[in-house]
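**Student:** Return atomic coordinates for the entry below.
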Amino acid sequence: MEIFERILQGAIEAGASDVHLKIGAPVIFRIAGELVPVDAPPPAAEWMQTVLGQIVPAHLRARLDAEHEVDFAYTPPGGGRFRVNVFQQRGGYVLALRLVKTAVRTFAQLHLPETLRRIAESESGIVLITGATGSGKSTTLAAMIDHINSTARKHIITLEDPIEFLFEDKQSVIEQREVGLDTASFDSGLKNVLRQDPDILVIGEMRDAASVVAAMSAANIGHLVISTLHTVDAAKSVQRILEFFPANEREQARQQFATALRAVVCQRLVRTQAAEQRPALEILTNNAAVTKIIHTGALDKLPSAIELGGGEGMQTFNMALHALASAGHITQAEALANSPSPESLKMRFQGVTLNETRRILGARE
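**Tutor:** Sure, this is the predicted structure:
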């Protein structure tokens, strides 16, 4: 285990976000988004089994044997905290470890817009934080929880698999429940959570129709529900939520979700000119126009609604990327490389603004 602990300590010191350990292959760190091989002995099969025997929690060992993959959190003796995924490939186990920052960063430290503070202070509704793996969803979610904890007297209950950031009570009372350890399953935890008198429910990830139904039920009786989803933009986030339901239930789910939704925050990380990473956010907040679009199923109109909702704090990815480039934080090339519609962004840089239906909204003289 000594080598394993030294690898993790080296990752912390190098500022790595991830560590990849595969039998017979070089040890890999992900640093500033790039995969970097490091000077360490390639893991052997026997060594990997020893490590797994030490770090896999007792309650997950049977699942690992049966399903060949598990998630959990691990805190090395030397400090730090990692979210661990163990999985099997070509008959051998692989470890993917993500470093969880022990200090929860604020909105300002993360360069998140003011709109997120207002969303976090909502009394009720569903807030979805979405993006690809590694886009910083968990970090943004933690910042929202910490803001609430620091500014309001609320009862916050989380359901996580596994627990990542650890919170101490400040103004709020927080209980963090880990699936498999503190509750048997997400379903079990969700069935009982409203009996525990929460003001705010944090669901680590929307996984199925049951979690969405629980979230909508909680939101519709006055609770704030915050969760994450693996989707790339606001429209696809709404579409993905509805796809959890069978076809004969989808229409009813659409009507309920249109009312329950508070906001969708979709995030991706871009590289700054200082070789750091900074979030670019698409933000959708629910208003009468958005509710109507979801009610009618015209989800292709959501990007235009976001563009027109700039005065309410909404923004498309192109609006966010344009602002970052105009402020000199990122290059135009980086903005275009991360844009979902580079042609429209290029025209925006030239002073011509198009909405998603290709109608000119404004042009610089």
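
**Student:** C-alpha from now on. contacts and neighbour counts both.
**Tutor:** Noted.

**Student:** which residues touch residue 234?
**Tutor:** By C-alpha atoms under 8 Å, 6 or more residues apart in numbering, the contact set of residue 234 is 264-266, 282-284, 302-303.

**Student:** State the distance from it to residue 132.
**Tutor:** To residue 132, residue 234 is 12 Å away according to C-alpha to C-alpha, to the nearest Å.

**Student:** just residue 124 next, same as before
**Tutor:** 26 Å.

**Student:** any chance you could map the helices in the stretch 1-150 of the chain?
**Tutor:** With DSSP state H, counting those that start in this stretch as the definition, the stretch 1-150 of the chain shows helices at residue ranges 2-14, 45-55, 61-67, 114-120, 137-151.

**Student:** What are the buried residues along the first one?
**Tutor:** The one in question is helix 2-14. 4, 7-9, 11-12 (16 or more other C-alpha atoms under 10 Å).

**Student:** and those, which two are the farthest apart?
**Tutor:** The two members of the buried residues of helix 2-14 with the most space between them (C-alpha to C-alpha) are 4 and 12, at 12.7 Å.

**Student:** The structure of the following sequence is requested for comparison with the preceding one:
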Amino acid sequence: MVAGTAVRRRPEQGFTPGDAVEDHLEEAAKRHPERKQEGCSEQVAQDVKQSMAPPSPPADAHPLIIDAYLQILLEQSASDLILTAGAPPTMRKDGALVPIAPDPLRPDQIEQMAKEVSSPERWARFQAQGDLDFSLNWKGLARFRINTFKQRGSVGMALRLIPYQIPNFDQLGVPAVVRGLTRLAQGLILVTGPTGSGKSSTLAAMVNDIVAVRPCHVITIEDPIEYVYRHQRGIVEQREVGADVPSFADALRAALRQTPDVLLVGEMRDLETISAAITIAETGHLVLATLHTNDTTQAVDRMVDVFPGDQQQQVR
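**Tutor:** This is a model prediction of the structure:
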């Protein structure tokens, strides 16, 4: 089992929240020349100022506002963006929370931004469920994993940056022994760690290493799809829970009919998924998966604990 690790960068100095948003207005307007004929520059400036103003009567948020926030996230090498009513838009950089605008957001502004990055189908699913996970390709620069949720009757959002470039083992600082694990033909490899510790990045590096050197068939089951792989010596197929298949368990049941050599399970959450992953690993396949635990000992205990008491000794 491999504990996840995260890439850390040194914080940059001289970041000023208000100036950062203003600096991106002109550039954002240039990316939407069609709006210039509509008096865009004045409207954009007005809308962004409204987004940083104290609560006032509802007004539509402009799509360039969230673009400016995401651009700041990239430039500051931050990992997350948090949007919640009554608080300023805030990024997570090197583990610390840093506001990127001085004033709080209104509920209607966050709801409008959530609609702008969601398809009509996803928005309908969010309205029905109250929680939604999906990924977003943003301007060919990066992908974001987005969680939209409801809190105190209003919409909130948490966005995590997923670079297009899949990190390699050296960039992640992963021990050399991990490369040897990717050469295994069968078995179960767990990448464990708390939220934000680098589990997804470590799994992505492992899959990318496998398809670079082995002529094999890889199937990933993710919620949502984060890193996008390209076919190399190996072929990679990526299935997203909720979009391509109803659940992890359903995807695993179908997987053996798709002749995989390697399976990636984004997260093992329940008895059915864990049981299926173990069975697939025992039948001659290599399974890579993550668990939200602090260490490998807890990972084994958590896997065993999901089974009924009369089966736990056998699982061990």
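
**Student:** circling back to that earlier point, neighbour count for residue 124 and residue 132 of the first structure, which is higher?
**Tutor:** residue 124 (22 against 16; other C-alpha atoms under 10 Å).

**Student:** picking that back up, export the helices of the stretch 1-150 of the first structure to TSV and tack on distance to residue 239 of the first structure?
**Tutor:** Listed next are those as TSV, based on distance: least, C-alpha to C-alpha, whole Å:
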stretch	distance to residue 239 of the first structure
helix 2-14	38
helix 45-55	38
helix 61-67	29
helix 114-120	21
helix 137-151	19
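
**Student:** Most tightly packed of the ones you listed?
**Tutor:** helix 137-151 (a mean of 21; mean count of other C-alpha atoms under 10 Å).

**Student:** Near the aligned residue in the second structure for residue 178 of the first structure, how many other residues are there?
**Tutor:** In the second structure, the residue matched to residue 178 of the first structure (TM-score structural alignment) is residue 240. Using other C-alpha under 10 Å, residue 240 of the second structure has 21 neighbouring residues.

**Student:** How about residue 59 of the first structure?
**Tutor:** 10.

**Student:** show me what contacts it?
**Tutor:** Here residue 59 of the first structure is in contact with 180-181 (C-alpha under 8 Å, 6+ apart).

**Student:** Map residue 151 of the second structure onto the first structure.
**Tutor:** Alignment note: residue 151 of the second structure maps to residue 89 in the first structure; criterion TM-score structural alignment.

**Student:** what about the closest residue to residue 281 of the first structure other than its chain neighbours, which SS state?
**Tutor:** Counting by C-alpha to C-alpha, 6 or more residues apart in numbering, residue 267 is the residue found nearest to residue 281 of the first structure once chain neighbours are left out, at 4.6 Å. State at residue 267 of the first structure, reduced to three classes by DSSP: H, G, I helix; E, B strand; the rest coil: strand.

**Student:** show me the contacts for residue 267 of the first structure.
**Tutor:** Contacts of residue 267 of the first structure (C-alpha under 8 Å, 6+ apart): 129-132, 135-137, 232, 279-282.

**Student:** ok, now how distant is the aligned residue in the first structure for residue 216 of the second structure from residue 228 of the first structure?
**Tutor:** Alignment of residue 216 of the second structure against the first structure is given by TM-score structural alignment, with residue 154 as its counterpart. Distance, residue 154 of the first structure to residue 228 of the first structure, using C-alpha to C-alpha: 20 Å.
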